[in-house]
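Enquirer: Everything below, folded, please.
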Amino acid sequence: MPSIATGGRGATVNEVSTRFNLKAREEDGDWLDDRGAIDGDLPPLRTTVAHETPRTIITKNNSPDIGFDRSINAYRGCEHGCIYCFARPTHAFHDLSPGLDFETKLFAKPDAPALLRAELGKRGYEPKPIAMGTNTDPYQPIEGRYHLTRQLLEILAEHGHGCTITTKSNRVVRDLDILAPMAARGLVAVAMSIPTIDPATARTLEPRAPHPARRLAAVKALSDAGVPTFVSLAPVIPAITDHEMEHIIEAAAAHGARSAFFLPVRLPHEVAPLFRAWLEAHHPDRAGKVMSIITSIRDGRENDPNFFTRMRGTGPWADLMRGRFQIACKRHGLNRERFRIRTDLFVPPQGPQLNLF
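Expert: The predicted model follows:
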């Protein structure tokens, strides 16, 4: 797979997936050039945004190894360009590359707020926490232009509906005027993703995400405002970021985080060849070692798709990571409490028909 490494981007290749037997299509002119504010200078490869019009916005799942059964993703694709992102294969659904296309050809869902209000108002709707940021980052740069995440939060706050947010962007603090009152009612928690605090590593691993120091500052701002804030060490990459685990946990605690969690790196579908190409481009001296450890964690494979073990890994390396993580969290006072999002404050939208009483 030939490398077309581009400054400021994560993937080094842009091969279109053939997993769904879709024909390659030419650009049709419907892409909108996103010239909004971004972190750093815009590289030669432009970011474009197309509008997607789904019929629903809440996605349900029945996975037994994750702590939520519904989620919202207002965007598809992510300009942060994290090479390890397990959402990259979703771009193949659109006959686009999980490589550079995933980072540069984005989709926004402008109808998301209206769809959410409609779904919350459906007869028999049962409120449970909605996870935001499970697929692509709700505070990636184009949020500064579309404000979809903010609009969704406004609706959830209005109707007393709880949610969780996972992001690696300090842009989340711009919505503290919504998040702080929600937190006071027990309706929100934020997980800040910080897999590395080394700027040089972050520059290639997640090239267009905010600087790790900015994310730690956001953890402090959220915590100071009373928002329950967690730090996600996801993923931990052996021989690349695993040596930072204790330092990240110490920094998270110093900035007010309540808890932390970690996941060993996962390489599903097209992510595996993209990750291997990234290793060859940026860490050729240890590429073989990294992949050898990953396969040892994944029962001899590059990826383990099985429930529970996919999130934990198996074998001595995975056990060592867990032990180090638990010791560091105990030392710095993290994970001492469990936080639950309230569901008893939900008031559904009335809709056009007013109640008689």
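Enquirer: make it CA atoms for all contacts and neighbour counts henceforth
Expert: OK.
Enquirer: Please work out how many residues are found near Ile327.
Expert: Close neighbours of Ile327, defined as other CA atoms under 10 Å, add up to 11.
Enquirer: Give me the contact list for the helix or strand it falls within.
Expert: Here Ile327, judged by DSSP states H and E, is contained in helix 316-331. With CA atoms under 8 Å, 6 or more residues apart in numbering as the test, helix 316-331 has contacts from 242, 245-246, 249-250, 259-260, 262, 264, 293, 296-297, 312, 335.
Enquirer: One more, so I can put them side by side:
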Amino acid sequence: MTARSSKPPVPSPQDAETTESDRRRGRGACSNAAGRYESERRDVFDDGWESLADLDSFKTEVRAEMARSIIATNDSPDIGFDQSINAYRGCEHGCIYCFARPTHCHLGYSAGIDFETKLTAKVNAAELLEKALSTPRYRVKPIMLGTNTDPYQPIERERRITRSILEVLAHTQHPVGIVTKSALVTRDLDILAPMAAQGLVHVGISVTTLDNRLSRSMEPRASAPAKRLEAIRVLSEAGVPVRVMAAPMIPALNDPELERILEAGAARGAQTASYILLRLPLEVAPLFREWLAQNYPNRAERVMALVRDTRGGKDYDSRFGVRKRGEGPYAQQLAARFAIALRRIGLKRDHPPLRTDLFQPPARSGQLDLFAPS
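Expert: Below you'll find the model as predicted:
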């Protein structure tokens, strides 16, 4: 005989954690703490009435934005480009290590799950780009796509904003570089292949790991490793110069794979390669530590100890020239391994410069057209 209680069952902390885990299934971040600019903190907890079970799973929300400008410029000494375009704010790939997560705090969102679920699409990007390229003061330099958030994240399948940007760049014969971890980039081969034949494009494919389990955990909605390698092959066979990017390298987690990643990329036709050491700016550090504790508890202390060894005892060092490579014995060893692997495999560090002499500005439009001869 089973005794009955008039009180509702109170779930254990473990039950509450499981329910919360179900809500964020398929997401990289384990939490959604308020950003550094917020005056209030919001916490989700079970009130004893199984309230967490009533909450829906985190859904992707996309807000259309009419941007005021589209080309971002920088003068950073350790970035190899001057101009970039990001068609989206936030990224559904959900990479736990993404250095762009803190930018979401400027929008009043969390760098955690909000970054992966509350996305913004710059729907007028192509129109703004065409306008910018038509101004007399514009000076052509390569434009990079995907420097902050991925231009081929899942919502690009329907939104097609990146494709519209490429159409403008192809029409004007403007040089462009692309960085992505999505096989969706091969969809635009009809644009990329002719541009490559003119020396106007190269593509970087980020291959963080060859381990499917690790990839699903730390970059849950990005293309699987095999799909990225296949994208390298397809692009290369179509004549598009491809860089395999072992980025980021995480000490004691995926760093043993460095040489295998470079070899796999080269076997599919990649011509150049690069790597970046794990970067943990601002909100990324606690999010990454939380993810480590939940997914790789036996390695967490070792990983963070090595990270701090490369960052002067801190989680992160933002100094130019240091933030991408780190310092100290471990960082030096990683750099040496990379250099040796390049020589052995036959990969180069850089592609030839993209051409800028073919650029044809789009025809200007506006009130002045009223006075143009018909």
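Enquirer: ok so, going back, of the contacts of helix 316-331 of the first structure, closest to Val16 of the first structure?
Expert: Pro264 (26.6 Å; CA to CA).
Enquirer: Count the residues that sit near the closest one.
Expert: Look at Pro264 of the first structure: counted by other CA under 10 Å, it has 24 neighbours.
Enquirer: Identify the residues contacting the alignment partner in the second structure of it.
Expert: Aligned by TM-score structural alignment, Pro264 of the first structure pairs with Leu277 of the second structure. By CA under 8 Å, 6+ apart, the contact list for Leu277 of the second structure reads Ala247, Pro248, Met249, Ile250, Arg323, Lys324, Arg325, Gly326.
Enquirer: What of Ala170 of the second structure?
Expert: Shown in contact with Ala170 of the second structure (CA under 8 Å, 6+ apart): Ile191, Met195.
Enquirer: go on, Pro113 of the first structure?
Expert: Per CA under 8 Å, 6+ apart, neighbours of Pro113 of the first structure: Leu148, Gln151, Leu152, Ile155.
Enquirer: what's the helix or strand for it?
Expert: Taking DSSP H and E as the definition, Pro113 of the first structure sits inside helix 112-120.
Enquirer: residues in the second structure aligned with that helix?
Expert: Helix 112-120 of the first structure corresponds to residues 125-133 in the second structure, going by TM-score structural alignment.
Enquirer: Just the buried residues of that stretch, please?
Expert: Neighbour-count burial for stretch 125-133 of the second structure, counted by 16 or more other CA atoms under 10 Å, picks out Ala125, Ala126, Leu128, Leu129, Glu130, Lys131, Ala132, Leu133.
Enquirer: Then stretch 342-360 of the second structure?
Expert: Quick answer for stretch 342-360 of the second structure (16+ other CA under 10 Å): Leu342, Leu347, Leu354, Arg355, Thr356, Phe359, Gln360.
Enquirer: Tell me which stretches of the stretch 51-200 of the first structure form strands.
Expert: Under the criterion DSSP state E, counting those that start in this stretch, strands of the stretch 51-200 of the first structure are mapped to 58-60, 70-72, 75-76, 105-108, 130-132, 163-167, 188-193.
Enquirer: Make TSV out of those and add distance to Gln353 of the first structure and mean neighbour count.
Expert: Formatted as TSV, the strands of the stretch 51-200 of the first structure follow (distance: least, CA to CA, whole Å; neighbours: other CA atoms under 10 Å):
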stretch	distance to Gln353 of the first structure	mean neighbour count
strand 58-60	23	14
strand 70-72	27	21
strand 75-76	31	26
strand 105-108	31	22
strand 130-132	26	23
strand 163-167	27	23
strand 188-193	30	24
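Enquirer: now the ones you listed as a markdown table including distance to Ala272 of the first structure?
Expert: A markdown table is the format used below for the strands of the stretch 51-200 of the first structure (distance: least, CA to CA, whole Å):
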| stretch | distance to Ala272 of the first structure |
| --- | --- |
| strand 58-60 | 26 |
| strand 70-72 | 25 |
| strand 75-76 | 20 |
| strand 105-108 | 21 |
| strand 130-132 | 25 |
| strand 163-167 | 23 |
| strand 188-193 | 21 |
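Enquirer: Nearest to Pro98 of the first structure, out of these?
Expert: Closest among the strands of the stretch 51-200 of the first structure, using CA to CA: strand 105-108, at 10.2 Å.
Enquirer: Quick check: that closest one compared with the second structure, mean distance?
Expert: Comparison of strand 105-108 of the first structure with the second structure after fitting gives an average deviation of 0.6 Å (mean CA distance after the TM-score superposition for the first structure).
Enquirer: got the contact list for that strand?
Expert: 31, 47-52, 74-79, 146.
Enquirer: Recalculate using a threshold of 6 Å.
Expert: Around strand 105-108 of the first structure, the neighbours that count as contacts under CA atoms under 6 Å, 6 or more residues apart in numbering are Thr48, Val49, Ala50, His51, Glu52, Tyr75, Arg76, Gly77.
Enquirer: How about stretch 220-228 of the first structure?
Expert: Ala180, Ala183, Ala189, His255, Gly256.
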